[in-house]
Every structure is written in C-alpha cells, then in structure tokens.
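Peer 1: return atomic coordinates for the entry below.
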Amino acid sequence: MSHHPKTVRPLVIASVMASMAMVAIEATIVSTAMPQIVTQLGGLHLYSWVFSSFLLAQTAMTVVFGKLADLYGRKPVVLIGIAIFLVGSLLAGFAWSMPAMIVFRLIQGVGAGAIQPVTLTIVGDLYPARERGKIQGYLASVWAIAAVVGPMAGGLLIRDLSWAWIFWINIPIGLLSAAGFMVYLHEHGKHQRPSIDLAGAALFTVSIGALMMGLTDAGESSNALVLFEFGLFVVTGVLFVLQERRAADPMISFALWGHRPIAASNVATVLSGMALMGLTSFLPMYVQGVLGRSPVVAGLALTMMMVGWPSGATFAARSLHRLGLRRTLIGGSLFLPLGAIFFATLNPQSTPLAAGIGSLIMGLGMGIVSVSSLILIQEIVQPSERGSATASNLFSRNLGSTLGAAMFGAVLNYGLAHSSRLAAVTSDQLRQILDATPGSAAASAASNPATAAAVRFVLHQSLHLTFASILVISVISVGALLMVPAIKLGPAQPASANSGA
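Peer 2: The predicted structure follows:
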C-alpha cells in the first residue's frame, strides 16, 4: 500500500482560485490608481508602459513556464511564480519613479506568466474532462468578480490608505495560496533528468518581447524604433526556429503546436482575443462619445460581458457530456458573430441596452469557447505535455489581445483621419466629446454645437468600421473552429493517480 500523501482537490482548487484572483484583480485595480500614481511619481509619457510591461512579460513567459511545469512538475513552478509575483508586488509598493514602477510591474508579469498556465494545468491534472468544465466555470467567475470588485477596491484603498496597498494586498493572498499548494498538492517525483533549452527560452522571450513592443509602439513612436523592434523579432524568431530544430528537448514542440485540433483552437483563441480587446477598448468610447451617456452607463454596458462569460463557462461545463466537445465549441462560437452584429449595427439613435445585449451575447460565446478549447487541448495531449499545451492556449489569448489593440487602434485612427464629413479629428476634440457627458462642465462649456455634432458623427463612422472588423474576425473564428475534428472525452477518472477527494 502506498504511503504517498493524497492531494486534497477542493483545497487545491481554493489555492488555484486565490492565486488567479491576484492576477485578475491586478489587471483591473491598477488602472484605478494610476492617475494618482503618475501624479506622485511623474513620468506621464511612460503611463502606458506600466500596463504594457506587465502584459509583455506575462505573454513572453507563459510558454516558458508551461514547458518548465512539464519538466519539473507543477508544484515547484507555481510556487516560484507566486514568489516572483509577490516580490514584484512588494517592490511596486515602494516604487520611487515611473521607470522603477515599470520594472517592478515587469517582475509581476513574469510571475503571472507562471501562475496562469500552471494553475490551469493543475486543474487539468486533477479533474477528468467531464468534471473540468465545472471547475473552469468557477475560475471564470474569479475574473468576472475581479472585473467588478477591482476598480471598487482600488478606489477604497486609495481613499483610506495609499496607492501602495493596491500592490501589497496581494501578499497575504499569495502567501495563503502558496501554503495551500505546499500542504495539499502532492505530485510523484520525476526521476528523469530533464535538459533545459535555455537558448530556446531566451530567443523566444526576446522574439515575443520585440513583437509585443513593436505592436505597442506602432503609431506611437518613431518609425525607426518600430522597424528595429520588428526586425529584432524576425531575426530572433528565425534563430529560435533553428535552435528548436536541433535541441534535444525543445522549449516549443512544433509537432504539438501544429497538431490540427490545437492549431485550430489556438487560431480561434487569437481571433477571439482580438475581438475581446476591440470590444473592451472601444465600446465605452462609443457609448460615451456617440450615444452621449455617462461613464457609468458605458461601464455597465461592458460589464454585461462579465455576466455572460461565467454563464457561458457554466453552460459549457454542463453541456460537454451531452452535446460533445466539438458541438459545444462550434455552437458556442456562433454567439461571437451574433453579439458582434449588435455592435456593427449601432447608430447614434441606438440605446445602451443594445450595446449591453451584444456584450452579454459575446460574453456567453467567450465563456463557452474559452472553456471548451482549453479542455480540448488538455484532453488530446499526454500529461507530460499538458503544461505546454495549456500555455500555448493562454499565449494565443494574450497575443490576440495585443494584436487586437494594435489593429483596431489603427482602424479607428484611419477612420478619424479620413472622414468625408470633417477634417481629421484631433485628440483634443475627441477628449472634449468624451468629457461632455450630460450635465458635466464640459458639456456646458461646449464651444460649437455644430462642430461637436460633426465630431460625434465622425467618431460613429470610425467606430462602426472598428465594430465591423470585430464582426469579420468573429466569423473567421467560427471558421477556424470548424476545422476541429470530433474529440471524444476520456473516461471519468482523474489524470493524476495520486489525487484525493
């Protein structure tokens, strides 16, 4: 009889939810505090890099830590990720300048790049596919709650304490999460001596980092800098491919990424990530700038997505065994273009209710697709590759968000600069329109109602083009998922032999 301690699944899932809550809340709470932070630290021109550095590090390191989890086990890697995240959080609270804040946020991003893929891989190890959907629904609710609670918590911490506490609040949560993994998660030791593809990891990180920086700086920085960043991406990308082809144990298995179900699911994940970024970035702008509603109303319209997402995840969990994985995945993806139709047909006479309904429908689709595609990817690979496969899906989502921000921003700028109704709209005109909500000082100080109406019309045309692009991408996403073959769910037993109830 084995005396190997049993894994206590419910308490491990509690630790997973706590660690993911840190990352989820950090994504929303910082935006609330940034105006006060930049006022105290200065460096307004570096404002966007506080967010970009986090996303850059998180995206680049996701695949690296996914591979390390396959080589060394989930437990040590997730504990390292939590430690890195907490060190970054502690230092960020003591930041003395914007460059320091950016460096410490980058450290947080490295930790997040380990926490997200490895915790989802732990769920895949402990639960069979038929049970995993329900757990993924719980995890989706963490992100939905964080989207609502994060800004509120940020406002309260700033009012009653100081902005440093938006980072330090992670420390007790992270310590409790780490304690839960140490006490309740038990893995069989790995007896083989893995070889680490350090050159591949370094080249991949530099290549993806250069791509992310190029996409972030496109249209914002000098052409020479952007060309250098894209050139660095190409050169290091080629070197990375050459390195992986000759490495004994490559950081990225091209056979794994090229497997048809994984490739199709990840392509759809990139596209849905682009659509999500386009919606979250520009729907509030339309509700405020074109429909003339308050920021609160704009936020409520977007929040409906956060209601739909966990609802879709829960539906997927309950439907997988009845409808099958492929039917659930493709059926759920149809909600994406259906919701996008609401945005593509918005006009200045529309109500925020139409925008809210579109958000809800797209949220349902996002929840179903994200859970179903993750389960599909985890189900068709060996347990020894599950970390890398999970990381590939999360990497695709983050890459889609970055591509979406760059592409839809370019579409909006093109529309604003090439309107037949008005000369190129300036950023000052756009800001006045967004600030001129009913009853505001900006509204009463509007200098020229005719010009304001023209600017609103140009904004409508530009955002209509953006929303039409989201619709097209949503349709292509459905087409990608049609390439997924039928996948039969495995037997109802945990993949990890040493897991307990």
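
Peer 1: make it CA atoms for all contacts and neighbour counts henceforth
Peer 2: OK.

Peer 1: what's near enough to touch I252?
Peer 2: Shown in contact with I252 (C-alpha atoms under 8 Å, 6 or more residues apart in numbering): V63, K67, E244, S388.

Peer 1: now I107, nearest residue through space, not along the chain?
Peer 2: Leaving out its chain neighbours, the residue that sits closest to I107 by C-alpha to C-alpha, 6 or more residues apart in numbering is G88, at 5.0 Å.

Peer 1: just M306 next, same as before
Peer 2: Of all residues apart from its sequence neighbours, A144 sits closest to M306 (C-alpha to C-alpha, 6+ apart), at 5.0 Å.

Peer 1: to compare with the earlier structure, here is another sequence to fold:
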Amino acid sequence: MFGREFIWVTVGILALIFLAAFEALAVTTVMPTISAALDGESLYAVAFSGPLAVGVVGMVAAGNWSDRSGPVPVVLTAVVLFIVGLLIAGTAATMPALIVGRLVHGLGGGALSVSLYVVVARVYPQRMHPAIFGAFAGAWVVPSLIGPFIAGLVAEFASWRWVFLGVVVLVLAAVAMLRPGLARIAAAERERPVTAREPWRISRTVWSLGAAAAVLCASVAPQLPGVLLWLGTGTAFVLAGVALRPLLPAGTLSGRRGLPVVMTIRGLVSGAFLSTEVYLPALLTGEYSLSPALAGLALTCAGITWALASWLQGRYATALSDRSSMWLGSALLLVAIAASAATSALTLSPLVAIVGWAVAGAGMGTLVPRQSGRVLRLSPPAQQGFNSSALLIADSIGAALALAATAVVFVAVAPLGNSATYTASFTFSALLAVGGLLLARRVGADTPAEDPANTPPSA
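Peer 2: Modelled structure (predicted):
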C-alpha cells in the first residue's frame, strides 16, 4: 500500500484518520478549560453528544450518496464541513457557538468515516484491504500517545482555540495527497452505467435525522426546570428508540440473541466508556488541580492499552471466543469505571483513576475488534453494508444517549456537591458496563451455522 501506485492515497487517508483521532482526543482533554473560559459548564455534555448524534446523519447520508454517485463528492463535502466546523469552534466567543461548530464538524466527520471506507474499496485490490484497515487502527495509536498531552500543552501555554484552528491546514494538505486517487475514482465513476447506481434511500436519512434530533433534545433537557427535565428527557429517549429501529437489525433494542445483541453490547460499552472518559479530565483538573497535560495522561494510557489489547486479541484470536472476549472486555471496563467512582467518592489519589483508565482501554481493545469481526462474519453479502453501518450507529448513538443521561444525573445530584456529582455519573456509567457484561452470555457460538443471526432490517 506504500508502493508507487498507492502511496499518496495511503498517506492522505491515514493523515485524515490521524487528524480526526487527534481532534477527538484533544477536545476531550481541553473541554474543561473551554467550558470554564466560555462559562458553558451546563452545556458540557452537549458538546460531546451533539457531534455524535449528527454524525449518524452524516454516516447514513454518505453511505447512500457514495453508492449512488461514488465517494469523491462525499469526501470533498465531508472535508468542507469538517473544516468549517473547526473554524466555527476555534473562533467561538460563546459555548452555544462552539457547539454549533462541533455539530458541523461532527456531521462532516461521520460522512468522512464512511466515504473513506468506500475510497479504500474503489482504489485498493481486495487482497490489500486487511493491510489498509490494519493501518487505520494504527493511525489511532500515535494520537492516543501524544494527542491528549499536546492538547493540554497547547491549552496551557497558548490557547485552546489552536486545538481546532491548528488542524485546518493539515486537513487541506491531507486532501491534496488524495487527489490522484480521487481523480481515478471519478473517472471510473463516469463510466458506471446508471442502472448500476444505488437509488436514493431517503427514508433512512429521515430516520437518522429523527434519531439525531431526539438525542439533541435529550442533551439539552437538563436546561429545563423541575418536572419538565424528566418529562423532556424521557420523551426524547423514547423518540430516539423509535427512530433507531429502522437503522439497526431487528431485536437490537431488546438485546436479541445473535447479531442484534452484539449491536446492543456495542451501544452499552461505548456509552459506558465515553460518558466516563469525557468527565475524567474534568475531575482531575477541577478536583485535583492537575494541569490539562497531566489530566490527558489518563487518555494516553487508555490509548496505549487499547492498541495493545487489540493486537493481542488479533494475534491470539483462538484463545478466547467472541462471547468470552465481550464478557472480559465489559468486565475490565467495569473495573476501570469503578476505580474512577472510588477516586471521586473517597478522594483517593488521582493515580487510581489514571491507572484504572488504562484498564478501560484494555477492555475496549479486547471487545471492539471482535465485535466488528463478528458482525461481518454473521452478515450475508447483501447485508454487510447495512450491518456495518448499524454497528457504527449503535456506537455513536449509545455514547450520545449515555452522555445525555449523565448530564441529567449531574443536574439531579448537583446540590450535593462536585464529588457527589462525579460519583453519581460514574456509577451510572458503571451500570451500562454491567449491562454489557450480562448480555455477553447471549452472544452465542462463534460458528455462524450454530448461531443464526442474519436478521433482516426492521424497516
């Protein structure tokens, strides 16, 4: 993939993934600084759940658009949205303005993730796909190692704004490297007959818009007074469930055995992981007065162990079944979240939470790759695209809804003080990990023939 024919496309794709990973980890590190500077603590969770929610719209629309017109216009549109979102966020004078930028950035990021997969399918021969997707995973490792620390230093010695603005030029450079590959794809696309193009699937985009709107409503519900908070949150969660049904395999919301429960577990563990990770730097900087750079150390440790666990489970895949991997991963995540909760509740050393979060990374690295592999293995060719998209949607919406719920927890427990709010939030996240742990037994056998899970979409 680094030969003369592919090198610039490979470098361009990996650079875009690297920058997206850096941005995600960097923003998590500096968001406590941003919310304090913009007096936006009440919208802290929305700054994370919002981009995840609208990212689903980008994923669904980009998949359909790529199948119909090829990935070139999708990549270019996604990059424009990505950059515009960074510029808005980097120049924001208020927290609502920053969230608008994050929403635009999230929409572009969701579309970019799907369209780059299509670029790989169009540019590289199939025998090279394992190598390039392995490089995708590797592109997350370096940002995990240096991203949080660098972002902390930038926020501490320059300005948090450069965490957004500094990435813009690099994104443009990465797209420039992609030009030869995109031109090749565009030429081939012009020769593709109209009858071979996928029709527009407007209904799925509409449902994704409904799911995103419901998640955003749940995220802002904590701003409502009294009983309206609970009524608004409950209504938003119900509407999100209704909108998600056509976007996921039938039985996902109920944790049905086989393929659906893999999606369910993905949503639960993603929610547990991210709803803890976004508040951990706030705990370390706010309650323990650590610098943003030191608080980012927890995210760095998790990135290292995630990569290491992913490598180990790939190398020794036969040592654990899919079911055991998902059980073990959920268990490790639960232990890590418990360490964070104990740190806030008992005022333990911050090292307890930092080391504990390294265990969380190991848990995610143990189960996430096995989930992706299982979904492809249990999906017939006609459903591989739908099921792969569904797994990403479960990941994003699960995390977004968990963040919305933790915001409600913060509001409900706020009168008891900061320590109690962090403890209550981490306890809620731990319950999500318990859900993944209990559902792991429903994953079923590793052999598809013994585990009929090829359920058609519910729509």
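
Peer 1: just give the TM-score of the two.
Peer 2: Put the two chains on top of each other and the TM-score (TM-score structural alignment, normalised by the length of the second structure) is 0.74; 434 aligned residues with a C-alpha RMSD of 4.5 Å.

Peer 1: mind checking how far the helix or strand hosting the residue nearest to M306 of the first structure is from the chain centre?
Peer 2: Secondary structure assignment for A144 of the first structure, by DSSP states H and E: helix 129-160. Remark: helix 129-160 of the first structure is offset 13 Å from the chain centroid, using C-alpha atoms, centre = their mean, to the nearest Å.

Peer 1: once aligned to the second structure, how far is it on average?
Peer 2: Mean deviation of helix 129-160 of the first structure from its aligned counterpart in the second structure after superposition (mean C-alpha distance after the TM-score superposition for the first structure): 5.2 Å.

Peer 1: skip ahead from that helix and say which helix or strand is next.
Peer 2: In N-to-C order, the element after helix 129-160 of the first structure by DSSP H and E is helix 165-168.

Peer 1: helices or strands up against that next one?
Peer 2: When contacts are defined as 3 or more C-alpha pairs under 8 Å, 6 or more residues apart in numbering; DSSP states H and E, helix 165-168 of the first structure packs onto helix 9-41, helix 74-93, helix 129-160.

Peer 1: what's the average distance of that helix to the second structure?
Peer 2: Helix 165-168 of the first structure sits 3.5 Å off on average (mean C-alpha distance after the TM-score superposition for the first structure).

Peer 1: what's the answer for stretch 363-375 of the first structure, then?
Peer 2: Stretch 363-375 of the first structure sits 1.5 Å off on average (mean C-alpha distance after the TM-score superposition for the first structure).

Peer 1: counterpart of S389 of the second structure in the first structure?
Peer 2: Taking TM-score structural alignment, S389 of the second structure has A391 as its aligned residue in the first structure.

Peer 1: quick check: which element contains that match?
Peer 2: Here A391 of the first structure, judged by DSSP H and E, is contained in helix 386-417.

Peer 1: how many residues are close by the match of S389 of the second structure?
Peer 2: A391 of the first structure: 28 surrounding residues under other C-alpha atoms under 10 Å.

Peer 1: that one contacts A60, doesn't it?
Peer 2: No. Using C-alpha atoms under 8 Å, A391 of the first structure is not in contact with A60; the gap is 10.5 Å.

Peer 1: tilt between the helix holding A391 of the first structure and helix 74-93?
Peer 2: If you take axes from the mean of the first three to the mean of the last three C-alpha atoms, to 10 degrees, helix 386-417 of the first structure sits at 40 degrees to helix 74-93.
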